[in-house]
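Engineer: Quick one: sequence plus predicted model below, questions after.
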Amino acid sequence: MLRFFLLVNKQGQTRFSRYYSGMPIQAEERVLMEADIARKCLKRSDVQCSIFEYGQYKLAYRRYASLFFVIGFDEEENHLSILELVQAYVEILNTYFDNVCELDIMFNIEKVHVILEEMVSNGRIVETNKHNVLAPVLEMNKASR
């Protein structure tokens, strides 16, 4: 089961976070945990594995341009499927934003949340098809015009 999903920039600032059930962590603890996770991901070299243990969780991360996409999950999840989820999420964001960047995420945080919610529900991966994930977001865009 997924426990959290983070987007962190190269300066270690969290730009997006989503926590799933079973995460009874106070806001102050989350900030400290996110900062520690960001430091650990930033320190890792390109030749190190992008899956490692962090306390009671496993972490999988991928770096795309200036952003780190980090997922915390438990032992029952397939490690490679988590990396594929990150890849699918980035591809969908790239399609929607036409080459997503950090500013797209900061200024459209609600869309970033909606796209992730279409892909992951209650910590479980439910959809990875680009067209199925983007359909509700595109409908929201039509309705808001």
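Structural biologist: Structure's in. What do you need?

Engineer: contacts, neighbours, all on C-alpha from now
Structural biologist: OK.

Engineer: what's the longest helix seen in the chain in contact with?
Structural biologist: Across the chain, the longest stretch assigned as helix under DSSP state H is helix 79-97. Residues outside helix 79-97 that contact it (Cα atoms under 8 Å, 6 or more residues apart in numbering) are 51, 60-62, 69, 71, 99-100, 104, 112, 115-116, 125, 128, 130, 133-134.

Engineer: Could you do stretch 32-41 as well?
Structural biologist: So stretch 32-41 is contacted by 6, 8, 12-14, 54, 61, 68 (Cα under 8 Å, 6+ apart).

Engineer: 7 Å instead, please
Structural biologist: The contact list for stretch 32-41 (Cα atoms under 7 Å, 6 or more residues apart in numbering) reads 8, 12.

Engineer: also this one, for the comparison:
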Amino acid sequence: MIHFVMLISRQGKVRLTKWYSPYNSKEKTRTTREVSAMVLARQQKQCNFLEWHDLKVIYKRYASLYFIACVDPDDNELIVLETIHHFVEVLDRYFGNVCELDLIFNFHKAYHILDELMMAGELQEPSKKTILRVTAAQDALMEGNGDSKAVPELKYEI
């Protein structure tokens, strides 16, 4: 299970955090500070897996952003790295080569995509097409133009 997902810049600025385990605000602040300091202090050629307290921190750097996930010690690191990469690919397709500014100015869309991708710390939707289709439908609803044809039809399979 993923306990939290965090996106930070190379300067240590937090761009997105999503907590799937209960942490109070003090713990969140301390955790963010500790984990970001650990990740930023690492050399580029070092392993992307860290042990932190009784958990594992897995991170990947894309351009100027670090995508960080904290998981249980018995979780598969490669699957978590693949999940991070999947999230980045969806962001890339949505924003067209995502950058830090896209996340700063459209953080609500990044959170929506993350919520479509993961639920309660587990991968919910592996299909990029489905995530992008639902996000496009959400965008059309947010525009509020009242045209029902502008909203793509959502098909849910059971």
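Structural biologist: It's in. Bear in mind the structure is a predicted one, so any value in this text is a computation, not a measurement.

Engineer: In the second structure, what stretch matches the longest helix of the first structure?
Structural biologist: Aligned using TM-score structural alignment, helix 79-97 of the first structure spans residues 77-95 in the second structure.

Engineer: Buried residues of stretch 16-32 of the second structure, list them for me.
Structural biologist: For stretch 16-32 of the second structure, the neighbour count (16 or more other Cα atoms under 10 Å) marks 16-18, 20, 32 as buried.

Engineer: For the first structure, which segments count as strands?
Structural biologist: Applying DSSP state E to the first structure gives strands spanning 2-9, 14-19, 51-54, 57-64, 67-73, 120-121, 124-125.

Engineer: circling back to that earlier point, select only the buried ones of the contacts of helix 79-97 of the first structure in PyMOL?
Structural biologist: Buried residues among those (16+ other Cα under 10 Å), as a PyMOL selection:
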select buried, resi 51+60+61+62+69+71+100+112+115+116+125+128+130+133+134
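
Engineer: Look up how far R124 of the first structure lies from the aligned residue in the first structure for A136 of the second structure.
Structural biologist: Following TM-score structural alignment, the counterpart assigned to A136 of the second structure within the first structure is L138. Distance, L138 of the first structure to R124 of the first structure, by Cα to Cα, to the nearest Å: 23 Å.

Engineer: What does R124 of the first structure correspond to in the second structure?
Structural biologist: R124 of the first structure maps onto E122 in the second structure, by TM-score structural alignment.

Engineer: Next, count neighbours for the closest residue in space to E125 of the second structure that isn't next to it in sequence.
Structural biologist: Distance criterion Cα to Cα, 6 or more residues apart in numbering; nearest residue to E125 of the second structure, sequence neighbours excluded, is L117 at 5.1 Å. The number of residues packed near L117 of the second structure is 22, by other Cα atoms under 10 Å.

Engineer: Relative to V134 of the second structure, how far out is L117 of the second structure?
Structural biologist: In terms of Cα to Cα, L117 of the second structure sits 11 Å off from V134 of the second structure.

Engineer: ok, the counterpart of K26 of the second structure in the first structure - contacts?
Structural biologist: By TM-score structural alignment, K26 of the second structure lines up with E28 in the first structure. Residues near E28 of the first structure by Cα under 7 Å, 6+ apart: none.

Engineer: what's around the match of A136 of the second structure, how many residues?
Structural biologist: For L138 of the first structure, using other Cα under 10 Å, the count is 14.

Engineer: and if you look at the one 4 residues further on?
Structural biologist: Applying the criterion other Cα under 10 Å, we find 9 residues in the vicinity of K142 of the first structure.

Engineer: so who does it touch?
Structural biologist: Neighbours of K142 of the first structure in contact, by Cα under 7 Å, 6+ apart: none.

Engineer: and what of E75 of the first structure?
Structural biologist: Counted by Cα under 7 Å, 6+ apart, E75 of the first structure has contacts K58.

Engineer: Much appreciated, bye for now.
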